[in-house]
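Visitor: quick one: sequence plus predicted model below, questions after.
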Amino acid sequence: MTMTPSRPAATPPTGAVPAGDGGRPVVPASGRLHPLGLAEVQITDGFWARRQDVNRTATLGHIEHWLEREGWLPNFDLATQGGLPEGRRGREFSDSEVYKLLEAMSWELGRRPDPGLEERFHAIVRRVAAAQEPDGYVSTMFGRPGQGDRYSDLEWGHELYCQGHLMQAAVARARTGHPDDLLVQVARASADHVCEVFGPAGNQGVCGHAEIEVGLAELGRALDEPRYLRQAALFVERRGHGTLADIEWGRSYYQDDVPVRDAEVFRGHAVRANYLAAGALDVGVDSRDDALVEAVARQWARTTAARTYVTGGQGSHHQDEAFGEDFVLPPDRAYSETCAAVGSVMVAWRLLLARGDARYADAVERALFNVVATSPADDGRAFYYANTLHQRVPGEPAATDVASARAESSLRAPWFHVSCCPPNVARTFASLAAYVATVDHGGLQLHQYATSEIRVTLPSGAPVAVDVETAYPADGRVRVRIVEAPSGRWALTLRVPAWSPTATLTVDDGTARTVPAGSVAVPDLRTGSVVVLDLDTSPRFLRPDDRIDAVRGCVAVQRGPEVLCVESVDLPGGRDVADLRVDPSVPPREVDGRVVVRGVVVDHGRTAPWPYAPGGATPGSRTAQVDGEAAIDVPLVAYHDWASRGPSTMRVWMPTT
């Protein structure tokens, strides 16, 4: 069952395509808030508009090029030509990168029609469709002579994972006005096949990498097919009962150790954990299963409080790409995979829609600005897979024509042997406008701030149109002009982020009033009214919970939603960031457009024969005089911009004097 979609009240923003479900990635059957989509919200300028433009003009083509070059797209051709398995290239999950590209293209075409991109999209879909088996099964890795049998390796085979991404791509296509597209037909046949094979009387297994749950649930919503939701629910309920084989990292790696309803925290592989949580929320919301939704919300709360980096990144283990135990958050060993951040956005957004609590929107913002935005280079053609918070050795530039290993703590690379992150970033940026605002019976809510145009119909049928102007995040002023207001009672609700110690609200140039963190509603605005929210984006120190051993005695700096860092290129003589000691008694401040902290540079001198000393002495260290003074101002950069000027050492958490 799907929610009746709202439609734009007036002419939609230039380039938008009002069709389908309005271009919304998530359309729950119920919830506190109703999502808006690409037909109703358009980001027109600023930080995210620039990211979307680079994504459209550079990243999509870059990904397509590498998928072709590495053979992952040609695998589908080989499937139709009898060239498998001999000619197959790529890992067992490489099909999914093709599907994520198709999803990104679908959202982008829904955001801004482009005949050339449309033609490329259809060409890829035809290649995928040609490789699909008559019963709906589609995979280039299994099921043909010389390959493993279908579903013979549920732990590692990723067959259901790949088909889940196929379904999400089809959801994007259907919801941007093409419900009868070939891609949708392919995904429907795949979903029918999965329901047949894994239904109540069929194979009782689950996939080692959660994703099919989200794919089935959203495809069921998009096509009004409740059978798919029921199958997603089966997969969620089967998880955690030891269905999958035990491995060296334990069944917690793929969340098969504890049933979803009984777990207390996200654990194991961070991407798998977030995808499973998102799927469980889809099932819980549409099934009106409040206990399941509450279970995921409980796990999210503890994960946020004890297993999430200051950047919003998740996953501190490299070997298994997994969460550590509570407060095990070493900055230099942060894995913080970009895909895990995308997954965390999926979870927080679903919780926001279900419950309406502003803290979920805060989490979306944190992950977007400080992990997702960090991954791509400025030109959109190189990426981080993992996102360290402390670079001890300057990274080495990656070759531009060679696929890299995962580049865990080096410089951005154009492609990876495991290349899930670039297309994950692309599909997120292409659909980003759908995370800006929501509606409910009481009015319109703004959750993410960007210069944008919003044209929507409330559930009551009343039209609302607003224009948002802001230089966010460089500036904390958000100006909302009411272009069209309902004649009846309604309210505009604005999020006041938890990072803003003070905030003021002004309506129609009246007296500014202080508003607390959370949400503030402004009732019964008229056409022509202007609401201004001023957030305090002055830089400030953050101190860690003292149970995070790895950064005890350190400080970080945040300005607005952006976490900052220090790079060696900004220290005198390019000194290593390990030599900086920050003076926490001097607040960070802005000088000539850059945030600076006061500190000293330590000269470690010769390495002591033994790195431990009695009492208060420090072996091998002394404070160095820099330009005749011990204390200097050190400029910081936004973490999402680090390494943009070349190799450097870097750290987010800085030791204090």
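Guide: Arrived safely, thanks for sending. Numbering: from 1, shown residues only.
Visitor: going forward, measure contacts between C-alpha atoms and count neighbours the same way
Guide: Fine.
Visitor: distance of Thr493 relative to Arg221?
Guide: Applying C-alpha to C-alpha, to the nearest Å, the value for Thr493 to Arg221 is 28 Å.
Visitor: quick one: which of the two has more around it?
Guide: Neighbour count, other C-alpha atoms under 10 Å: between Thr493 and Arg221, Arg221 has more, with 24 against 20.
Visitor: what residue, apart from its backbone neighbours, is nearest that one spatially?
Guide: Thr2 (5.2 Å; C-alpha to C-alpha, 6 or more residues apart in numbering).
Visitor: please name the residues that touch that neighbour.
Guide: Shown in contact with Thr2 (C-alpha atoms under 8 Å, 6 or more residues apart in numbering): 27-29, 221-222, 224.
Visitor: need the residues that contact stretch 328-341.
Guide: Residues contacting stretch 328-341 (C-alpha under 8 Å, 6+ apart): 270-271, 274, 307-309, 312-318, 321, 367-368, 371-372, 375, 384-392, 408, 420-421, 424-425, 548-551, 652-653.
Visitor: out of the residues you listed, which end up buried?
Guide: Buried members of the contacts of stretch 328-341, scored by 16 or more other C-alpha atoms under 10 Å, are 270-271, 274, 307-309, 312-318, 321, 367-368, 371-372, 375, 384-392, 408, 420-421, 424-425, 550-551, 652-653.
Visitor: and stretch 104-116, what's buried?
Guide: Neighbour-count burial for stretch 104-116 [16+ other C-alpha under 10 Å]: 104-112.
Visitor: do the same with stretch 224-238
Guide: So for stretch 224-238, counting by 16+ other C-alpha under 10 Å, buried means 225-236, 238.
Visitor: could you dump those into a markdown table and include distance to Ala348?
Guide: Formatted as a markdown table, those follow (distance: C-alpha to C-alpha, whole Å):
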| residue | distance to Ala348 |
| --- | --- |
| Glu225 | 25 |
| Pro226 | 24 |
| Arg227 | 26 |
| Tyr228 | 23 |
| Leu229 | 20 |
| Arg230 | 23 |
| Gln231 | 23 |
| Ala232 | 19 |
| Ala233 | 20 |
| Leu234 | 23 |
| Phe235 | 21 |
| Val236 | 18 |
| Arg238 | 23 |
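Visitor: let's bring in a second one:
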Amino acid sequence: MTTPKPAGNPLATAGLPPDAGPAVPGPGAVSSLRPLGLDRVLLDDGGLLGQWRRRNAEHTLPHCLERLESSGNLDNLRAAAGDPGGHEFAGMWFADSDVYKTLEAALWELATPGADPRLRDFAGDTVALLARAQQADGYLNSYFTVAEPDQRWLKPVWSHELYCAGHLIQAAVAAGRTGTSPELVEVARRLADLLVERFSRVEEVCGHPEIETALAELYRLTGHRPYLDLARRFLDLRGRGLLDHGRFGPRYHQDHVPLREATEVAGHSVRQLYLLAGMVDVAVETGDLALLAAAERLWDDACRTRTYVTGAHGSRHRDEAYGDPYELPPDRAYAETCASIASFHLSWRLLLATGRARYADEMERVLLNGVAAAVSQDGRHFFYSNPLHLRTGHSNAGEEAAGHRLPWYSCACCPPNIARLMASLPAYLATGDAGGVQLHLYAGATIDTGAARVEVRTSYPWQGRVELTVASRTAEPWTLALRVPSWCDSHTLLIGGEPVEASPEDGYLRLTRAWGDGTGVVLDLAMPARQVRPHPRVDAVRGCVTLARGPLVYCLEQHDLPEGTVLEDVRLHPRGPLRTSGGDASPVVITASGSALDGVAGAPLYTSEGGDETAGPALALTAVPYFLWGNRSEGPMRVWIPVADAG
């Protein structure tokens, strides 16, 4: 892995802007790929990712703005600013972070021509409010200003002061890279300078990691080295038992072992993934290959033994945490939406650092399944936890019951987190390096680096055909790299209408030539429906399979079963045909053959005799994409389906 800086780059005139998207390695970073800015990738509104981004702009973001007002988040900051109105603190003590994530989303969206003017008003008003709420020394936190002013910095385990500061800084990075609010950058720098002054002199870390990646990004934006040094200091101090760990213990806070010595992910899954993202950011900026290797090792442990088939992380509700290896119960999955988003951010950073296709594969899996399921089709209702099985008779009380999506939560971290990811979505499709352009996520889009223009037309993920028109403004050859996903067993390739034999190199077809002005490329990824089986050690779903097609995981819903059929009684005939219908711009469904058990309703809970249940008449089973479940009606759902001959 080397930093791509050879002379004679044929795309040098493109600029490959390093300053208009999230997670941008600095010019001296140890990084294999360079991101393309938001202004270089235009999503087609007719494609799935384009639809999601438009829905986010038109529905999710305005909804978040309304909720920040009605839930008191903005009033908290008004109270901290001393504005008239007698506001008392409302909500969670880290409620500021929801404002910052929404602000970040608005700033990314404002980089798009024709953005809703309400977002500009929100951004301007909120930045002005933050400037008023900020104390003279740079401190900014509404809870500790209003509710516990004498406890500032005294409760590192749970205070989330640095966590909130991190999200403010990330919003400021978005402001700086899009040129939308230099005032917010100044607010964030005053706070960051305070952090450097205080935490460079004491041995303390935050109970909730996030500040590490934010400080690294602020260093990338400003070039001010103390921000990066403090981020590294926080990482070096982690694992030395500095926190009072309470009832969950040191693993919950990833404070049980120094990071470079860790061999497995542990504890609160969102915190672990944010910490890993910070490790990658600091590693590539400092050339710390041991730290980068540790992040890769922990990513591998998570994806190999502790990640759901949807890409979700976190199997335990009690502490929102990873479980033991292969502990992946579908019905009790916590699978927090924020963990899926954090996983996406981590894999993006590892992809940039290494260029390895497996990280793009994981981005695709978690985005199209784990993240996408958390948002309703109307863009205004959300899951916090994302089970892979909702049982018949499930008690749907409480915010974490996950029987249906809610418009907001008392702990509302997930909706604004979704908003900021979707607002920045174009930045993740493609990268550029010294030799060309790489496509990682497929969607209808136009990618323009300045020296090269790639138009992508596709109905992906409903169809595997990806058509490209490649135009070059240089006569020099360069390489177009197209990812062949790990789920794909075969593909065909046409260039200029002629078949071309090409094999993937580490997951990418690398096509090098002088492209001219409008060369057609067609990549066809075989996308048959298939059965996916779990590792034998995943006890909770032994004897089950899930259905999948392309990058999408499928599920059964009660909505599609005959009246009187109980979802838990359904069995899949494993050797039956899998048929698909739909496509192009509409969702593809899978039809399989199965049956429902007879004689189980009155059977004893336990028996030493053979059961009286028998397979009933053949039953046509309709499986729908997991990310769409719960939109037509509420009711039972399952991803993992018992097979008829599993015993």
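Guide: Happy to help now that I have it. None of the values given here were measured: they were computed from a predicted structure.
Visitor: TM-score for the pair, please.
Guide: After superposition, the two chains reach a TM-score (TM-score structural alignment, normalised by the length of the second structure) of 0.93; 628 aligned residues with a C-alpha RMSD of 2.4 Å.
Visitor: if we can go back for a sec, got a markdown table for the contacts of Thr2 of the first structure, with secondary structure and distance to Ala263 of the first structure too?
Guide: Listed next are those as a markdown table, based on DSSP: H, G, I helix; E, B strand; the rest coil; distance: C-alpha to C-alpha, whole Å:
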| residue | secondary structure | distance to Ala263 of the first structure |
| --- | --- | --- |
| Val27 | coil | 26 |
| Pro28 | coil | 23 |
| Ala29 | coil | 25 |
| Arg221 | helix | 27 |
| Ala222 | helix | 30 |
| Asp224 | coil | 31 |
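Visitor: what's the closest non-adjacent residue to Gly324 of the first structure?
Guide: Using C-alpha to C-alpha, 6+ apart, the nearest residue to Gly324 of the first structure is Ser316, at 5.6 Å.
Visitor: equivalent analysis for Pro588 of the first structure, please.
Guide: Nearest non-adjacent residue to Pro588 of the first structure, counting by C-alpha to C-alpha, 6+ apart: Val597, 4.7 Å away.
Visitor: and the residue nearest the centre of the second structure?
Guide: Central residue of the second structure (C-alpha atoms, centre = their mean): Ile341, 2.4 Å from the mean position.
Visitor: onto which residues of the first structure does stretch 435-445 of the second structure map?
Guide: On the first structure, the counterpart of stretch 435-445 of the second structure by TM-score structural alignment is residues 442-452.
Visitor: what's the distance between Pro149 of the second structure and Leu74 of the second structure?
Guide: Applying C-alpha to C-alpha to Pro149 of the second structure and Leu74 of the second structure gives a distance of 18 Å.
Visitor: the more surrounded of those two?
Guide: For Pro149 of the second structure versus Leu74, neighbours defined as other C-alpha under 10 Å are more numerous around Leu74 (25 against 12).
Visitor: identify the residues contacting the more buried one.
Guide: Taking C-alpha under 8 Å, 6+ apart as the test, what Leu74 of the second structure contacts is 68, 99.
Visitor: swap in Ala79 of the second structure?
Guide: 85-89, 142, 146.
Visitor: can I get these in JSON lines with neighbour count?
Guide: As requested, those are arranged in JSON lines below (neighbours: other C-alpha atoms under 10 Å):
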{"residue": "Gly85", "neighbour count": "9"}
{"residue": "Gly86", "neighbour count": "10"}
{"residue": "His87", "neighbour count": "17"}
{"residue": "Glu88", "neighbour count": "15"}
{"residue": "Phe89", "neighbour count": "23"}
{"residue": "Ser142", "neighbour count": "28"}
{"residue": "Val146", "neighbour count": "19"}
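Visitor: what about the first structure, which of those residues hold up?
Guide: Contacts conserved in the first structure for the contacts of Ala79 of the second structure, using both residues aligned by TM-score structural alignment, their matches' C-alpha atoms under 8 Å: 85, 88-89.
Visitor: just the closest of these to Glu476 of the second structure, please.
Guide: Closest to Glu476 of the second structure out of those is Phe89 (61.1 Å), distances taken as C-alpha to C-alpha.
Visitor: where do the helices sit along the stretch 401-550 of the second structure?
Guide: 414-423 (DSSP state H, counting those that start in this stretch).
Visitor: can you map out the strands along it?
Guide: 430-433, 436-439, 445-448, 452-458, 465-472, 478-483, 491-495, 498-499, 508-513, 517-525, 529-532, 544-549 (DSSP state E, counting those that start in this stretch).
Visitor: nearest to Glu568 of the second structure, out of those?
Guide: strand 544-549 (11.9 Å).
Visitor: so that closest one corresponds to what in the first structure?
Guide: The aligned range for strand 544-549 of the second structure is 554-559, by TM-score structural alignment.
Visitor: regarding the first structure, what is its longest strand?
Guide: strand 594-603 (DSSP state E).
Visitor: to what extent does the next helix or strand after it diverge from the second structure after superposition?
Guide: Next in sequence after strand 594-603 of the first structure, counting helices and strands by DSSP states H and E, comes strand 622-623. With mean C-alpha distance after the TM-score superposition for the first structure, strand 622-623 of the first structure departs from the second structure by a mean of 2.3 Å once superposed.
Visitor: what span of the second structure lines up against the helix or strand following strand 622-623 of the first structure?
Guide: Moving toward the C-terminus from strand 622-623 of the first structure, the first helix or strand encountered (DSSP H and E) is strand 631-635. Under TM-score structural alignment, strand 631-635 of the first structure corresponds to residues 618-622 of the second structure.
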